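>>> Give me a 3D structure for the following:
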Amino acid sequence: MKAIVYTETGAPSVLTAVDRDIVEPGVGEVRVRLVVAGVNPTDWKSRTGAGPGQKPAFDEVVPGQDGAGVVDAVGPEVEGIATGDRVWLLLAQHERPTGTAQEFTVVPADRVVRLPENADFDLGASLGVPAVTAHRALTVSEDGPSRLHPGALDGKTVLVAGGAGAVGHAAIQLARWAGATVITTVSGPEKAGLATAARAHHIVNYKSGDAVARIRELAPNGVDIIVEVAPAQNAELDAAVAAPRASVAIYANNGGDAVSIDIRPSMVGNIRYQFVLLYTVGTAALEAAKHDVTEAVRAGALPVGESHGLPLHRFSLDATADAHAAVESGVTGKVLIDISAP
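All right, here's what the predicted structure looks like:
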């Protein structure tokens, strides 16, 4: 089979196409024939490491956490997954040498989730990191739900910073499906159009006018949950628009690696700052997200594509380096790798 690998950290050029044997699944493992893989910022950040030319965690790494395809073989002691099942994957390469940038991948069974019949492989490959991260961000509030379903966020107002990104897009859709009023901030008209297509109730252009005043106008009592992509830039805004006992769920460090928080306003408001990293959220959070995200997909609440607010950018498996470069450059939308026919 064809696989894309790297043996040292560095630029996208370290990615090389090779032929490798198809591996048999072991105890508790499943082999999936991949149809589409997703590329996320975590993929290129892992590839670059702390600097170029360093040895990665394994002698040879196949990148890629997300993907969708068809179960090709099932190892011993696997229940609930059968050969021929259409599935989506999450954390395929976490603590493992091989991920989804290859024709077949072997993963633990708990990282394989059945894909509802109404969902195509593009959607399946777009879930994983973005949707599970968004689910976690929406369920860490002290006064909010630990699970998402229709009505779970009734009466809540959610602010999604950077609603045109993949996680922001999933957060808008999941929050709306769960009953929240959704406000999102964007940097311009093009991204405002995408946030509108994702069905955010209100869009605020933070580069034109007073964003705090506009958000407060839309949510006079404040915002209950903030899904934050750029805490270094938005800390002051977050504190100014947060409702009492609000949660700020921080899942990225866009705009800076350090954040300064004015203690008194946060203390007076009993604001909770919750950092979110998919790899350490714990088993319970992952299991909840797998179930709830799948139900949202089944309900048609998580569509992708430009008409739904998340443009898709397609690359072949041989062009995985270009796919990584596109994500690293900050392309708006979701980058997918076409691997095989459905």
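>>> Could you use CA atoms for every contact and neighbour count after this?
Fine.
>>> Between the two ends of stretch 7-15, how far is it?
8 Å (CA to CA, to the nearest Å).
>>> try stretch 173-184
11 Å.
>>> so who does residue 16 touch?
4, 5, 6 (CA atoms under 8 Å, 6 or more residues apart in numbering).
>>> how about 6 Å then?
Contacts for residue 16 (CA atoms under 6 Å, 6 or more residues apart in numbering) come out as 4, 5.
>>> Return the distance of it relative to residue 323.
13 Å.
>>> Assign residue 78 to helix, strand or coil.
coil (DSSP: H, G, I helix; E, B strand; the rest coil).
>>> Would you mind confirming that it makes contact with residue 28?
Yes: between residue 78 and residue 28 there is a contact under CA atoms under 6 Å: 5.1 Å.
>>> that's a strand at residue 72, yeah?
Yes: assessed with three-state DSSP, residue 72 lies in a strand.
>>> where's it relative to residue 213, distance?
54 Å.
>>> And those two? Which one has more around it.
residue 72 (20 against 14; other CA atoms under 10 Å).
>>> residues in contact with the more buried one?
31, 32, 33, 83.
>>> let's see it at 7 Å
The contact partners of residue 72, taken as CA atoms under 7 Å, 6 or more residues apart in numbering, are 31, 32, 33, 83, 84.
>>> what residues are up against residue 4?
15, 16, 17, 18, 62, 101, 102.
>>> switch to 10 Å and redo it
14-20, 60-64, 98-103, 317-321 (CA atoms under 10 Å, 6 or more residues apart in numbering).
>>> Can you verify it is assigned to a strand?
Yes: assigned with three-state DSSP, residue 4 falls within a strand.
>>> For it, which non-adjacent residue is closest in space?
Closest residue to residue 4 apart from its sequence neighbours, by CA to CA, 6 or more residues apart in numbering: residue 17 at 4.5 Å.
>>> My read is that the one you found contacts residue 60, right?
No: contact criterion CA atoms under 10 Å: residue 17 and residue 60 do not qualify, at 12.0 Å.
>>> Looking at the two now, which is surrounded by more residues?
Legend: neighbour count by other CA under 10 Å for residue 17 and residue 60, higher for residue 17 (18 against 15).
>>> so that one, which of the three states?
strand.
>>> same deal with the one 5 residues further on?
Assigned state for residue 22: coil (three-state reduction, three-state DSSP).
>>> if we can go back for a sec, show me just the buried residues among the contacts of residue 4.
14-17, 61-64, 98-103, 317-321 (16 or more other CA atoms under 10 Å).
>>> Which ones among those map onto helices?
320, 321 (DSSP state H).
>>> so how many other residues sit close to residue 50?
Residues near residue 50, counting by other CA under 10 Å: 12.
>>> for residue 30, same thing?
Residue 30: 26 neighbours (other CA under 10 Å).
>>> Just give the nearest non-adjacent residue to it, would you?
With CA to CA, 6+ apart, the residue lying closest to residue 30 is residue 74, at 4.7 Å.
>>> Could you also give me the structure for this second sequence? I'd like to compare it with the first:
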Amino acid sequence: MTETYRAVEYAEYGGPEVLRVVEREVPQPGPGQVRVRVRAAGVNPIDWKIRSGAMAGVMPVRFPAVPGVDMAGVVEAVGPDVTEFAVGDEVLGRGSGTYAELTLAPVDGITAKPAEVPWAVAAGLPVAATTTYRVLALLGLKPGETILIDGAAGGVGTVAVQVARHRGATVIGTASPANHDYLRSLGATPVTYGEGLADRVRAVAPQGVDAALDASGRGSLPALVDLVGGPDRVVTIADAAAAEHGVRFTSGGPDEVPGSLADAVSLLAAGTITLPVARSYPLSEAADAHRDSEAGHVRGKLVLLP
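Here you go, the predicted model:
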């Protein structure tokens, strides 16, 4: 009898309703891989943007697909050449289709989970952390500079604000008014996003803005380019129309910063940075998680608990 596990799957682009829970055959880890029993999986805005087809031009999907890359769990099988991890190790990092009870993960994409970090928090960290380190490197952010983060209350924004502050930068973050106190608690100066953004930023940063990150994809790139004085130090992780504005779109790959996840985990374990979990869902409610993420205004991370 074939061994199976539960996973969230979709077979076509569309709204949250295309997500369904299915049974899949248990995969065997290959060279450089481990199989992880998922304890929690992070939900990222890029997940529903890919599911909707909005990113098909830059990140096409091979159907049927299981969403998700963020996870934390326990190693239950290792590939033939793996020596870095053993069965029973608690890990977090990047998997292949993590909205599931099991996932395969490359050993260079995971790191040990400290006992003091809860499963849900650990699962929410990988993309937010690696994206933050990658973007700050691309922007060349230096101590004493000012960075504007559009969409600062979400998962990536939450980590980016704190890491930038830890590195000695001044941070201005956009969010809805309900999240302004939250941004202040992270060390950022809050402004409301949307029309008139440039004027509001200039009012709180008369010294100017050195760099900007678009983490929201809500059409702010023209304003960010205007504030920075050009597109060279503006990066987006959320707007597929970046090239129209001369702005760099980054989704990982060669831009990744080696050791970024382990470094962020150490900051998290030490309490230097925090990552709140806004809400958790069972696999059967993955569609609701996508709806909540797509609606915006999420403070911190959404996670699935298989």
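>>> joint contacts of residue 78 and residue 28 of structure 1?
108, 109, 110.
>>> quick check: longest strand of structure 2.
Assignment by DSSP state E gives strand 33-43 as the longest strand of structure 2.
>>> Could you measure from the aligned partner of residue 173 of structure 2 in structure 1 over to residue 236 of structure 1?
Taking TM-score structural alignment, the alignment pairs residue 173 of structure 2 with residue 184 from structure 1. Residue 184 of structure 1 is 16 Å from residue 236 of structure 1, where distance means CA to CA.
>>> Between these two, point out the one with more neighbours.
residue 184 (28 against 16).
>>> just the helices in the stretch 51-200 of structure 1 please.
In the stretch 51-200 of structure 1, the helices defined using DSSP state H, counting those that start in this stretch lie at 121-125, 128-137, 166-177, 189-197.
>>> Centroid-nearest residue for structure 1?
The residue lying closest to the centre of structure 1 (CA atoms, centre = their mean) is residue 130, at 1.0 Å.
>>> Structure 2: which residue goes with that residue?
Under TM-score structural alignment, residue 130 of structure 1 pairs with residue 128 in structure 2.
>>> which non-adjacent residue is nearest its match?
residue 156 (4.2 Å).
>>> Where does the residue nearest to residue 259 of structure 1 when sequence neighbours are not counted sit, in terms of helix or strand?
Closest residue to residue 259 of structure 1 apart from its sequence neighbours, by CA to CA, 6+ apart: residue 232 at 4.4 Å. Using DSSP states H and E, residue 232 of structure 1 sits within helix 231-241.
>>> thinking again about what came up before, anything in contact with each of residue 17 and residue 60 of structure 1?
Counting by CA under 10 Å, 6+ apart, the residues touching both residue 17 of structure 1 and residue 60 are 4, 5, 6.
>>> which among those gets closest to residue 191 of structure 1?
For these, the closest approach to residue 191 of structure 1 (CA to CA) belongs to residue 4, at 32.2 Å.
>>> residue in structure 2 matching the closest one?
Checking TM-score structural alignment: residue 4 of structure 1 goes with residue 8.
>>> Ok, residue 106 of structure 1 next?
Alignment note: residue 106 of structure 1 maps to residue 104 in structure 2; criterion TM-score structural alignment.
>>> Enumerate every residue touching its match.
26-30, 33-38, 75, 77-79, 94-98.
>>> ChimeraX command to pick out the buried ones of those?
In ChimeraX syntax, the buried subset of those is picked out as below (16+ other CA under 10 Å):
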select :26,29,30,33,34,35,36,37,38,75,77,78,79,94,95,96,97,98
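>>> how deep is residue 330 of structure 1 tucked in, by neighbour count?
Residue 330 of structure 1 has 10 neighbours, counted by other CA under 10 Å.
>>> For the equivalent of residue 174 of structure 1 over in structure 2, give me its contacts.
If you follow residue 174 of structure 1 across to structure 2 using TM-score structural alignment, you land on residue 163. Going by CA under 10 Å, 6+ apart, residue 163 of structure 2 touches 129, 132, 133, 136, 157, 169, 186, 264, 267, 272, 273.
>>> what's the nearest residue to the fifth one once chain neighbours are set aside in contact with, if anything?
Pointing back at residue 157 of structure 2 there. Counting by CA to CA, 6+ apart, the nearest residue to residue 157 of structure 2 once its immediate chain neighbours are dropped is residue 151, at 6.0 Å. Neighbouring residues of residue 151 of structure 2 by CA under 10 Å, 6+ apart: 157-158, 173-176, 192-193, 213-218, 238, 296-298.
>>> redo that, cut-off 7 Å
Residue 151 of structure 2 touches 157, 173, 174, 175, 214, 215, 216, counting by CA under 7 Å, 6+ apart.
>>> tell me the contacts of residue 81 of structure 2?
31, 32.
>>> corresponding residue for it in structure 1?
Match for residue 81 of structure 2 (TM-score structural alignment): residue 77.
>>> Distance-wise, check its match relative to residue 30 of structure 1.
For residue 77 of structure 1, the distance to residue 30 of structure 1 - CA to CA - is 10 Å.
>>> residues near the alignment partner in structure 2 of residue 163 of structure 1, how many?
Using TM-score structural alignment, the equivalent of residue 163 of structure 1 in structure 2 is residue 152. Residue 152 of structure 2: 34 surrounding residues under other CA under 10 Å.
>>> Distance check, residue 152 of structure 2 against residue 45 of structure 2.
13 Å.
>>> Ok, residue 11 of structure 2 next?
19 Å.
>>> Then residue 243 of structure 2?
20 Å.
>>> The two: which has the busier surroundings?
Between residue 243 of structure 2 and residue 45, counted using other CA under 10 Å, residue 45 has the larger neighbour count: 21 against 11.
>>> Name the nearest residue to the more buried one, sequence neighbours excluded.
Nearest to residue 45 of structure 2 is residue 293, by CA to CA, 6+ apart, at 6.2 Å.
>>> what do we get in structure 1 for that neighbour?
In structure 1, residue 293 of structure 2 lands on residue 327 (TM-score structural alignment).
>>> Find the helix or strand that its match is a member of.
Taking DSSP H and E as the definition, one finds residue 327 of structure 1 inside helix 320-328.
>>> Show residues contacting that helix.
Under CA under 7 Å, 6+ apart, the answer for helix 320-328 of structure 1 is 12, 13, 15, 39, 40, 41, 44, 315, 335, 337.
>>> List buried residues within those residues.
By 16+ other CA under 10 Å, those give 12, 15, 39, 40, 41, 44, 315, 335, 337 as buried.
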